[in-house]
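**Q** Just need the structure, nothing else, for what follows:
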Amino acid sequence: MIDIQANKEEFNALLRQVNREGTDYLIEDLENLGFYDAPASTRFHLDSDGGLVVHSLNTCKAGLFLREKMIAMKPELKGLLLEDSVIVATLLHDVCKADVYQKVVKRRKDQFGNWKDVKGYDVDYSNFPMGHGEKSAIVVLRSGFDIHDDEMLAIRWHMTAWDLAFQNPEARNNINTARNKYPLCSLVNLADGIAANLLEWGTNEQEEL
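**A** Purely as a prediction, here's the structure:
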């Protein structure tokens, strides 16, 4: 069972720890968007109320772990992977999802092959159809949060190939340039994958049926 209030407090405390201008405005906007109650997906991982914040925290923890290990292996990365930037980019990479999930009742078969009604989510992009990573960055900017260039680019391109399959050569050049310029882009992408595919493995309701 997800403790939404406890996770919300942990998320906000981590974000405030960075001590950026506009933090309170961003937290207020995330509240209004429904970020703290939203799921992380419709059926793939943490598809339950509050799952999005759990995923964001998992990504942050994975990102900080990766930062520590990468700096130990390659000390010159320390100045390029600032702890505050890892926290900002990982916590905020998926705020685009805050207003896209709508609660519905779906029909699924249980382990015995019987159909049953289960609570679930559908996706509705009509509120702000801006895309994924780019929407997250823009939501943060619109709140007046003091976000740095490397953090914005890491958020924008955290989906890497999942975005690129539907984009053009210009987009591929942009992401490659961003990753070459800012190692944070690669770290956030890796942390997101570790969180969704390893830390959250087995957390979707469909797998439990």
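
**Q** alpha carbons only for contacts and neighbour counts from here, please
**A** Fine.

**Q** contacting residues around stretch 177-197?
**A** Residues outside stretch 177-197 that contact it (Cα atoms under 8 Å, 6 or more residues apart in numbering): 45, 55, 58-60, 62-63, 66-67, 77, 80-81, 85-86, 89-90, 150-151, 153-155, 157-160.

**Q** swap the cut-off to 7 Å and go again
**A** Stretch 177-197 has contacts (Cα atoms under 7 Å, 6 or more residues apart in numbering) with 45, 55, 58-59, 62-63, 80-81, 89-90, 150, 153-154, 157-159.

**Q** now for these, which pair is the farthest apart?
**A** The largest separation in those, counting by Cα to Cα, is between H45 and L80 at 30.6 Å.

**Q** What is the longest helix seen in the chain packed up against?
**A** The residue-count maximum for a helix in the chain (DSSP state H) belongs to helix 51-73. Applying 3 or more Cα pairs under 7 Å, 6 or more residues apart in numbering; DSSP states H and E, we find helix 51-73 packed against helix 4-17, helix 83-92, helix 184-194.

**Q** buried sites along it?
**A** Neighbour-count burial for helix 51-73, counted by 16 or more other Cα atoms under 10 Å, picks out 51-64, 66-68, 70.

**Q** Let's see this one next, to set against the first:
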Amino acid sequence: MSYKEKFIEIYNAKIKRQGAKELLAWLEKTDFFTAPASTKYHGSIEEGLVMHSLNVYEMFHEEVLNRAKRYSGYEILDDTEEEKVAICALLHDLCKVNFYQKAYRNQKDNDGNWHKVAYYTIDNQFCYGHGEKSVWLIQRFMKLTTEESVIIRWHMGGFDDSVKGGSYDLSGAWIKYPLGMLLHTADLKATYLMD
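**A** Sure, this is the predicted structure:
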């Protein structure tokens, strides 16, 4: 099964909210299923973004389920929790849709011969911030809860530009919505252990 097929299967099984079908139809018209996840770090390959989104989903689902077992004794998540996990994990990086462009440069191989090599550059058409942009793009089609919006908005944790600039809102967000910290943790695990 391809990354795209797996993404669509999970998306359709877990996300039933009004506007979900329209959002998925829009995603299929973008480069979401072929784009890299970054220019040179994790998932800097074709299909890297959808691969990363699936890895985050797997890690986030595990984090949320472990939390439910530890604090509530639940062995499974209800449909509302399953939908929340799928929305936040699968769609947290929508800000990267139509964000990367393929370019080429000359590079010498080990024998000293020059070859054209593909690489990715950034072409940010909508400079709105990382998490904020993902929330905005999702809500063009599907309404998010306040918790989901905050979780997605702060999924970068301490790497977020506003935190680097001195904002203390991250602490308040994670105190109020602890699943936000779990999404950030899942994102880090996916990035450094799986992608």
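
**Q** of all the helices and strands packed on helix 51-73 of the first structure, which lies closest to G34 of the first structure?
**A** Of all those, helix 4-17 comes closest under Cα to Cα, at 11.5 Å.

**Q** What range does the following helix or strand past the closest one cover in the second structure?
**A** Toward the C-terminus, helix 4-17 of the first structure is succeeded by helix 23-33 as the next helix or strand (DSSP states H and E). Counting by TM-score structural alignment, helix 23-33 of the first structure pairs with residues 20-30 of the second structure.

**Q** who's in contact with that stretch?
**A** V97, N98, F141, M142.

**Q** Centre of the chain to it, how far?
**A** Distance, stretch centre to chain centre, for stretch 20-30 of the second structure: 15 Å (Cα atoms, centre = their mean, to the nearest Å).

**Q** So which bits of that stretch are buried?
**A** A20, K21, L23.

**Q** what does stretch 128-148 of the first structure give?
**A** 132-140, 143-145, 147.

**Q** For those residues, give me a markdown table that also has distance to L30 of the first structure and secondary structure.
**A** Formatted as a markdown table, these follow (distance: Cα to Cα, whole Å; DSSP: H, G, I helix; E, B strand; the rest coil):
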| residue | distance to L30 of the first structure | secondary structure |
| --- | --- | --- |
| H132 | 16 | coil |
| G133 | 16 | helix |
| E134 | 16 | helix |
| K135 | 13 | helix |
| S136 | 11 | helix |
| A137 | 13 | helix |
| I138 | 13 | helix |
| V139 | 9 | helix |
| V140 | 9 | helix |
| S143 | 9 | coil |
| G144 | 12 | coil |
| F145 | 12 | coil |
| I147 | 15 | coil |
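
**Q** could I get those as a markdown table with distance to V104 of the first structure?
**A** Written out in a markdown table, the entries for these read as follows (distance: Cα to Cα, whole Å):
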| residue | distance to V104 of the first structure |
| --- | --- |
| H132 | 22 |
| G133 | 25 |
| E134 | 27 |
| K135 | 24 |
| S136 | 24 |
| A137 | 28 |
| I138 | 28 |
| V139 | 26 |
| V140 | 28 |
| S143 | 30 |
| G144 | 33 |
| F145 | 33 |
| I147 | 35 |
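
**Q** if we can go back for a sec, mind putting the helices and strands packed on helix 51-73 of the first structure into JSON lines with distance to N127 of the first structure?
**A** Putting those into JSON lines (distance: least, Cα to Cα, whole Å) gives the following:
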{"stretch": "helix 4-17", "distance to N127 of the first structure": "23"}
{"stretch": "helix 83-92", "distance to N127 of the first structure": "19"}
{"stretch": "helix 184-194", "distance to N127 of the first structure": "24"}
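
**Q** Include mean neighbour count when you put the ones you listed into CSV, please.
**A** Converted to CSV, these look like this (neighbours: other Cα atoms under 10 Å):
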stretch, mean neighbour count
helix 4-17, 16
helix 83-92, 24
helix 184-194, 23
